[in-house]
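build me a structure from this.
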Amino acid sequence: MRLVQVVVPDEKRAEIVSTLREHELGVSTTKETSGEGDRTLVSFVVPADAVEHVLDELHEVGLKEEWYIVSLETEFASYENVDEAQDKWAKTPNRVAPRTLRSKAKDMRLNERSFLWMMTLSTVIATAGLLIGSPAIVVGSMVLAPIVSPMLTASIGLVRDDQGMVFDSIRMQAVGLGLAVVGATAFSWLLKAVFAVPAELAVANMELIAIRFSPGLLSVVVGLAAGAAGSFSLATKGQVAIVGVMVAAALIPTAAAAGIGFAWGQPAVGVGAVVLLTLTIVAVNLGAFLTFKYLGYEPDHVDRGVFTTEGVRRTAALAATVIVVVAVVGAVGVGTYQQVTYERSVNAATTEVLQRDAYDELGVVSITAEYVGVGPLFDPSTVTVTLSRTSDRPYEGLPDELARAIDDRTNERVTVQVRFHDYERSTSPNAATPTPRPA
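This is a model prediction of the structure:
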C-alpha cells in the first residue's frame, strides 16, 4: 500500500476528491492557508499497483507536476472497502509509476568515495577467496560489491532519456571495474611477493579461477537474465533483488581473476577474464534496458528537463562516452565470437576422440579452454579436460590424441592436460551382503 499526499488549490479539490472516491480509496482532506492562497492537503491510501493509474487520472482532472506530490510506503491501512481495492488492483500489471522508478534510481546512487571504497574492499575479499579456493568468501565479495546499482541506473537513464544519469552511471561502472582489476593485480602481486601464497601457484588450474577466464554464450545468457531480473524487481512493488543480481553476474570475482592472471604473468587468464567481465557487464546493461522498454517506460518532461540544462559540454561528453562504449562492445563481441567458435570446435574434437572404443569407460566432467587471443602471448592455448573413470588405467596417449584432434579442427596450437575423477563401481546391483559371523 502507498500513502499519497497532494496539495491542491481549493478550486480543484472537489474534482480530485471525486476522482479518488470513484475508486473507493481511503481519502482525507486537510485545509491549509498560505500566502499563496487557499490550498488543501489531500491524502489517500492506494494499492501500490494503482499509484501510476490513479495519478494519471488526477492529472487529467487538473493535477499539476509542480504541485506538492509525495508517495510513501505504508505497512497497513484500514478503511471501508480496503480489501476490495487491494484485490482489484492485485490482478493488474504491477509496474511502479515512472516517478517512483526515477526516485528509486536516484536513491540507489552512492557517493563516489563510498562506491570506490566498497569496490576496493570487495575486490580484496574476492581475490583472497579465489586464491584460497573458498566459494563462501567469493560469494561474500559479490554481496558487498555495489557495481550493480550503476548498471541499473544507467539502464533507467537510457530508457528515460536522462543523459546526466547515463553519463554518471557509465563512468562509475568503468572506474569501479577498472579499479577492481588494478586492485586485484596489485594485491595478488603483493601476496605473491611476500610468499603468502606459493609463487609457482598454477592459477589457471584452480577451479574457481578456471571458470572465469573464458567468455562464452552462456555468459551472455546469464548477464541478460540477471539484468532483466534486476529491472523487473526494481520496476515492481516487490523487493529489489540487487543481491541476487550481484551473485548471478559475478562481476567482482571475474575482475579478481583477471588481476590474479596478470600478477602471475599469465596473460591468457588476465585478458580472458577482462573480456568475460566486459561481456557480462554489457549483457547486464542490455538486459536491464530491454526489460524497462518492455515494461513501457518512456521519457517524460521531467527527465527531458534534466539533460537539456546540462549544456553542450555534458552532451559532448556523453557522445564521446557512447563512442568508446560502442568500440569496446565491438571488440568484445569479436573476441567472444572467436572464443565461442573455438570452444565449440574443442568440444567437437574432444567428443570425437572419446567416442572411440578405447575410451568407452570414460565420461566427460568438464572441458575448459583458455582464451584464444591474437598474437604470441596466447600461443599455445591450454585446454583442460576433466574425465571420470572407474579404474586406475592411465590412458597415457589420450592428451596427445586430443591435442592432435583439436589442432586439426581449429588450426590452433594447443596444449591438452587431462585430469581424472576416479569412482568405484559395484560389481552387481544384486550383490549379496556378507553374512555376519556368529558371536
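
only C-alpha atoms for contact and neighbour calcs from this point on.
Fine.

quick check: closest non-adjacent residue to the residue nearest to the spatial centre of the chain.
When C-alpha atoms, centre = their mean is applied to the chain, the residue found nearest the centroid is residue 249 (3.9 Å). Sequence neighbours aside, residue 223 is the residue nearest to residue 249 in space, at 5.9 Å (criterion: C-alpha to C-alpha, 6 or more residues apart in numbering).

what's the strand or helix carrying the one you found packed up against?
Under the criterion DSSP states H and E, the helix or strand holding residue 223 is helix 217-234. The helices and strands touching helix 217-234, judged by 3 or more C-alpha pairs under 8 Å, 6 or more residues apart in numbering; DSSP states H and E, are helix 148-160, helix 242-249, helix 267-294.

ok, now with 6 Å
In terms of contact count using 3 or more C-alpha pairs under 6 Å, 6 or more residues apart in numbering; DSSP states H and E, helix 217-234 is assigned the packing partners helix 267-294.

could you name the helices and strands sitting against the helix it packs on?
Counting by 3+ C-alpha pairs under 6 Å, 6+ apart, the packing neighbours recorded for helix 267-294 are helix 148-160, helix 217-234, helix 251-263.

one more to put side by side:
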Amino acid sequence: MALRLLQARIPDVTRDFLDVVLREEEQIIDRWEEPLEGGGFLVRLLLPQNHTESVSDLMRRHFGNQPGFRAVFFPVEATIPHYDGGRDDTVATQGRISREELYTDVASGAEVSRIFVAAVILSAVVAAIGLRRGDTAIVIGAMVIAPLLTPNIAFALSLVLGSRTLAVSAVRASGAGILITLAIAGGIGFLMGVDRDVSAIMNRTEVGLGDVFLSLASGCAGTLAFTAGVPAALTGVMVAVALMPPLVVCGMLLGDGAWTLAGGAFLLCFVNISGVNLAAILTLIAQGISPMNSWHKTPARIVGRLGLLVWILVMAGLVFLILWKL
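This is a model prediction of the structure:
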C-alpha cells in the first residue's frame, strides 16, 4: 500500500486541541509532534496515500486560517515495521492521491517554461525525422516525450475544480505547444518537402471511429495514472494517444502546400485532444475530485458539467464528421 508522510507546521495550537482534531481521522497510522518555539507544534503524520486528502482537508478546516500554517506531503518508500493496511477493507477504496498533489503534478506540466518549450521543439524535430524516414521507433520516441498531454489533463482538472488560474495556464501551454510544433514542422515541410509514399505520414491523414475510442481510452488511462500518483505509467498512454505525430504531419503538409491532407491530420489531432479532455473530466468526476471549500463546490460543479457537455457535443460532431467522410 502506498503511503504518505504529511508534515505540518501549526503555530497556534494546544496539544489537547490537536488531539481532538486528529482523533476525527481514524486512518492515521502514526504521528509525531515536536513543540515549536513560541507555541504550537510541528506535526508529522504517516497516512495511507488514499487518505491524504481527507486529512489535509481536516487540517485546513481547523488550522488553515492561522498565519504560518503550512502542510507538506512526502512519498514514503518503506516503513519498518511493514504496514499492509491491517484488516480494514475500507482503507484504500478511493485509490487516488489528494487533490493538492494532483494539482501540483499537472500544474507543473502546464507552464510555458524553457523546459516545456525545449521539450516541444525536441519532440517535434524527433517526430518529423521519424515520420520522414518512416521509422516507427523514432516516432515512438517523440510520443514518449509527449509535452502536450499534461496541459490537456490540466485543463480538464481546471474545469472540475473551477480553477481559472489552472485553466489559463493549461490553455496557454497547449496553444504555445501547438503553434511551436506547427511552425517547426511547417518549416521542415517547406524546406524538405513531404514524401506521400511514406505510410507513417499518410496513415495520420485519415481518421476512423477506432481513433475516437483510442483517444477516450488513453485519456482515461492517463488521468488514472496521474490520480494514482504513478506518472511513470504514462509512457504507454503517451504512445497510444500520440498527440504530437499527427500535429507534426499537419505542419509538414501545410508547409508542402497539401492543404487537404493537412486537414485530415489536424482532424486526427483534434479527435485525440477532444477524447483526452472528455475522458479526463469523466474520470476526475468519477473519482470524486472536487474543491475543498464548500462555497467553491457548486460553481465548480456547474463549470465541470458545462465543460463536460461542451466536449460531448464536440466529440459527437467529430463522430458525425468521420461517419460522413466514410
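
just the residues contacting the helix holding residue 223 of the first structure, thanks.
Residues from elsewhere that reach helix 217-234 of the first structure (C-alpha atoms under 6 Å, 6 or more residues apart in numbering): 240, 245, 249, 280, 283, 284, 287, 288, 291.

what's the last one aligned with over in the second structure?
Matched to the second structure by TM-score structural alignment, residue 291 of the first structure sits across from residue 283.

what about the nearest residue to that match once chain neighbours are set aside, how many neighbours?
In space, and not counting its chain neighbours, residue 283 of the second structure is closest to residue 220: 6.1 Å by C-alpha to C-alpha, 6+ apart. Other residues lying near residue 220 of the second structure total 23 when counted by other C-alpha atoms under 10 Å.

could you give the number of residues near the closest residue to residue 59 of the second structure other than its chain neighbours?
If you skip the residues right next to it in sequence, residue 59 of the second structure has residue 21 as its closest partner in space, 7.8 Å away by C-alpha to C-alpha, 6+ apart. The number of residues packed around residue 21 of the second structure, counting by other C-alpha under 10 Å, is 16.

just checking, residue 21 of the second structure is part of a helix?
Yes. Checked against DSSP: H, G, I helix; E, B strand; the rest coil, residue 21 of the second structure lies within a helix.

what distance do you get for it to residue 42 of the second structure?
Separation of residue 21 of the second structure from residue 42 of the second structure (C-alpha to C-alpha, to the nearest Å) stands at 15 Å.

residue in the second structure matching the residue nearest to the centre of the first structure?
Under the alignment (TM-score structural alignment), residue 249 of the first structure pairs with residue 241 of the second structure.

so how far is residue 149 of the second structure from its match?
9 Å.

residue in the second structure matching residue 225 of the first structure?
The pairwise alignment with the second structure assigns residue 225 of the first structure to residue 217, based on TM-score structural alignment.

mind checking the SS state of the most far-flung residue of the second structure relative to its centre?
Checked against the mean C-alpha position of the second structure, the extreme residue using C-alpha atoms, centre = their mean is residue 38, at a distance of 40.9 Å. Three-state call for residue 38 of the second structure (three-state DSSP): coil.

now the helices for the stretch 1-150 of the first structure?
Along the stretch 1-150 of the first structure, counting by DSSP state H, counting those that start in this stretch, helices occupy 10-22, 51-60, 82-90, 98-108, 112-132, 135-144, 148-160.

with the second structure superposed, average distance for the longest one?
Think helix 112-132 of the first structure. Once the two are superposed, helix 112-132 of the first structure sits an average of 1.6 Å from its aligned residues in the second structure (mean C-alpha distance after the TM-score superposition for the first structure).

tell me what that helix is packed against?
For helix 112-132 of the first structure, where contacts count as 3+ C-alpha pairs under 6 Å, 6+ apart, the packed elements are helix 135-144.

since that was my last question, I'll sign off now.
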